[in-house]
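S.K.: sequence first, predicted model second:
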Amino acid sequence: MPAGIGYIAQVLDDHSIEYEYIDMRIDSSLRELRKRALHLAPGLIGFSMSSLNYKNTYRMISWIKEVSPFSKIVVGGHHATIFKEKVLEDCPDIDFAVISDGEKTILELCEGNVPYEATKGLVFREGEKIQFTGERAPVKNLDELAFPRYEKFNLNHYSRQIPIHSSRGCVHQCTFCPNKLLARAYRTRSVGNFMAEIEHWYEKGIRQFAIDDDNFTLNRERVLRICDEIERRNLTNLFLRCSNGIRADRVDRDLLARMKEIGVREVGFGVDGGNNDVLHFLKKGETIETIENAIKIACDLGFDVKLFFLVGSPHETKADIEDSIRLARKYPVARVNFNNPIPYPGTEMFEYVKEHHLFLIPPEEYLNQVAENESIPVFETPELVKRERVKILKQCHRVEKEVMRNTVYRMFSRFPVLAYLIRSMFIVGLFEKLFFESLFFRNIFERIRYRRIIKR
């Protein structure tokens, strides 16, 4: 469920602005998109853009312009925020780009009461020129923004889980992360406002939520107040995920235990490197001892724990990656992800690779062709050349499957025959294909997990 688009849609709903929503990942073919654009002839068509596969978005926009030439095109998201005017330079069919927090900018654009040049956070065309009006001040009071109700979203196309955010922004300086390029200060919703969103969906029968903050546990006391409110409002049988990642240096046993009591069942840790040398180069600002201690505590408390690693960061050696693999295997974690590092333009990692002429694939190609879960390196280093990178990425992906296979086996250990069959299915990739690529089977799998964990 795309929460960012949900916030934009809610602004339109609240101001009686008609809109339709299409999720091209699951909802429609390009032919259907063109058909609906032709039928609706909207005044404005908006696209959320990621830097990954940005050229595919450009192609889609050009196709739409062919059938609906009088519709204005607006783009938003990380890619537009980072590149601003260049997005309109690269794609002549784009008319506007909305920068950073888009709720107020898109409203002014739709209502048409404010001149383009006076609409902060907007890139627009003025004749042959492309103008940027300057940054809009971040929304300081997030309670001003109505949380998404997804009125025009087909919720049956998504898993039975609602994404929620209690805060926006990040205070950390990791070299690989594009979030700090977005110039978004860390801001929080009030506890009452955040709880109102959970309660809204709880009354509709929803029990599973994904807390998608970048820094949910940054303020320990605030998290404890949220826990107290969940308990006070008697919101029982919740299944809360912090799988986007929480900082290991921002949790302790007491905090995690309290989170577990009120329904947090899954936590993710961005480990990224297996020892302090790698963490230092990545500017993580935490030690491997702190990270490992948090993992151990979370596993001891019975959380489903996810770990995220990078494989082959600048200065990282094969021995360093072996440290990551050892940590991934050391504890009964639910899942690990070993990601092929993709240097995003503007990040410190990107500038380092560029300055040292380490690219194997030009950025305009790898951003549109290579995924983080593939064994295709986009740069090499003296410590790890291309051939070694391919080999170790494949090894790490085998470890991912090993960890997941063990997790599934533990889940069904009370039923030995079924556990054996599932383990065998996993070896040939059938279980993974059925339960992680199919929404129908994934929902069944999630219901089994939910009931098992609630009973536990």
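M.R.: Okay, I see it.
S.K.: only C-alpha atoms for contact and neighbour calcs from this point on.
M.R.: Noted.
S.K.: what's the biggest strand in this protein, counting residues?
M.R.: Criterion DSSP state E: the longest strand present in the chain is strand 264-272.
S.K.: let me see the residues that make contact with it.
M.R.: Where contact means Cα atoms under 8 Å, 6 or more residues apart in numbering, the residues beyond strand 264-272 that reach it are 238-248, 279, 288, 291, 295, 298, 303-311, 453.
S.K.: the closest residue to E348 other than its chain neighbours - how many residues pack around it?
M.R.: Nearest residue to E348 in three dimensions, chain neighbours excluded: T175, at 4.8 Å (Cα to Cα, 6 or more residues apart in numbering). Neighbours of T175 under the rule other Cα atoms under 10 Å: 21.
S.K.: buried ones in stretch 412-425?
M.R.: Residues of stretch 412-425 classed as buried by neighbour count (16 or more other Cα atoms under 10 Å): 412, 419, 422-423, 425.
S.K.: how about stretch 434-442?
M.R.: For stretch 434-442, by 16+ other Cα under 10 Å, it's 434-435, 439, 442.
S.K.: dropping in the other structure now:
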Amino acid sequence: MRKTSIPQMTLAYLAGIHGRGGHTLKVYDCIASGITNEDLFMDMDEFQPEAAFINTVTPSINADLLFVETFKKRYQGCFTVVFGTHVTALHQEIMNKNSFIDCVIRHEPEWTSQELISALQDGRIPDEGIHGCTMRVNGKVIVSADREYNSDLDSLGFPAWEHFDKSRYFHPIFNKPYVMVSASRGCVHNCIFCVGHLYYGKKVRFRSIASVIDELENHVIGKFGIRHVWMHADDFTCSPEYVKKLCKAIIERKIKITWWTNTRVDKRDEEMFQLMRDAGCFMLSIGGESGNAQILKMIKKGTKPEHIKDTVKLLRKVGISSLVYFLIGLPGETRETIQETVDFAKQINPDYVEFYPATPYPGTEFFDIVRAKNLVVDVNWDNYMTGGSQFVIEIPGVKKEKLDKIIRKAYRKFYLRPAYAWILFKRALRPAEFLRLMSFGVGYFRRFLSPTN
């Protein structure tokens, strides 16, 4: 099975912004392309960078920092910048402990990076720093004021995917290369486990319909020939009217794409789902989180189990596949509520389901809760992986060795049953679905269903 790689949309936006600004760029997605540090340094020795922007995430932060340290020793005159939700949440700690980092960009980096590069070109960083940055100014770490979120998303232009090998971006739901297209940023909800607000804020900002259509028609398809898209948004269906207008425009322009995105279960709108289907949407991912109403209340999800059930039912009626995510280990979790969630997943019977350990990321209320209650049993950031099977927190009343087996057992209970086999049989009659099921199925079997695991 091919390795799943996610398109680096923020890097692509940064490449587009600074490329259009007249700067000479080198852009690397080392994970997707399999580029080693040695390969990169051989290229950099000739290029001699003046500034470097490094994307970071929690499960790779240790490796990220080690890379930046090695990079800085080799290119001492290069201004090193890191960004991402992890360094946003822990910006002062990151700067104080890692002298080889010159700047942390907090929250979304695009507009801040433009001002930062302009200041570096002028040869002087203001004494008060640059809004949105925690940086070294005259030998001191300066925490500047937050930058206000820019509502003009159209001004970002389009991601510069020409710097990336698109064939490396593979996901089994497409079984073909794909890219991301961002329709909006931000989410108004208060889920205690989500890091989205650290990056894009708590106010939803929309791109214009014309801009999204232009990107799909002339950039994604016209320039790169790609017709598989992840419509990226923190809460894609937060405005049903916006979604309806976008889908109508895709249909009217006869833009032939296959895409997927997310929806909250309190945004059930049959007309919207029908238009999404007609515009090429074949799957919606749903953050179900738990089958227990009290846990949903405790995590401030703002939904109820019946909302999840009704949404899956409506999507099946409309003809859009559903992928429901559940988190095991949220506040209030017990052995009984875990079983309740697994039973609930079988009852609502979505097309796909994924069970993840609930992971407390820095900057979230969930992180503060588990630390205050001394429930953290693993402090190695390497293991804070969304979509993995390793628990980093304790669930009261459930032994750690039992927790490590819970995820695989949950998958087996859901997928290895006659009711689900019937769903697969009906869907496998469609050629495109058959190929998708084969790709998805092999991955699931290897990860969770194989008797050797």
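M.R.: All right, it came through fine. Bear in mind that the values here come from a model prediction, so they are computed numbers and not experimental data.
S.K.: distance check, the residue nearest to E348 of structure 1 against L279 of structure 1.
M.R.: 10 Å (Cα to Cα, to the nearest Å).
S.K.: same deal with N179 of structure 1?
M.R.: For N179 of structure 1, the distance to L279 of structure 1 equals 18 Å [Cα to Cα].
S.K.: what of Y58 of structure 1?
M.R.: Y58 of structure 1 is 36 Å from L279 of structure 1, where distance means Cα to Cα.
S.K.: which ones are touching G280 of structure 2?
M.R.: By Cα under 8 Å, 6+ apart, the contact set of G280 of structure 2 is 256-259.
S.K.: can you list those residues in JSON lines and add distance to P350 of structure 2?
M.R.: As requested, the contacts of G280 of structure 2 are exported to JSON lines (distance: Cα to Cα, whole Å):
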{"residue": "K256", "distance to P350 of structure 2": "26"}
{"residue": "I257", "distance to P350 of structure 2": "24"}
{"residue": "T258", "distance to P350 of structure 2": "20"}
{"residue": "W259", "distance to P350 of structure 2": "18"}
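S.K.: out of those, which are buried?
M.R.: Buried by 16+ other Cα under 10 Å: 257-259, out of the contacts of G280 of structure 2.
S.K.: just the closest of the buried residues of stretch 412-425 of structure 1 to A319 of structure 1, please.
M.R.: Nearest to A319 of structure 1 among the buried residues of stretch 412-425 of structure 1, counting by Cα to Cα, is R423 at 30.1 Å.
S.K.: in which helix or strand does that closest one reside?
M.R.: Per DSSP states H and E, R423 of structure 1 falls inside helix 416-427.
S.K.: quick one: what's aligned to Y325 of structure 2 in structure 1?
M.R.: Correspondence of Y325 of structure 2 to structure 1, assessed by TM-score structural alignment: F308.
S.K.: surely its match is in contact with F338?
M.R.: Yes - contact criterion Cα atoms under 8 Å: F308 of structure 1 and F338 qualify, at 6.2 Å.
S.K.: more neighbours, these two?
M.R.: Neighbours were counted for F308 of structure 1 and for F338 using other Cα under 10 Å; F338 has more, 26 against 20.
S.K.: in three-state terms, label the counterpart of that one in structure 2 for me.
M.R.: Matched across to structure 2, F338 of structure 1 falls on F355, judged by TM-score structural alignment. Secondary structure assignment for F355 of structure 2 (DSSP: H, G, I helix; E, B strand; the rest coil): strand.
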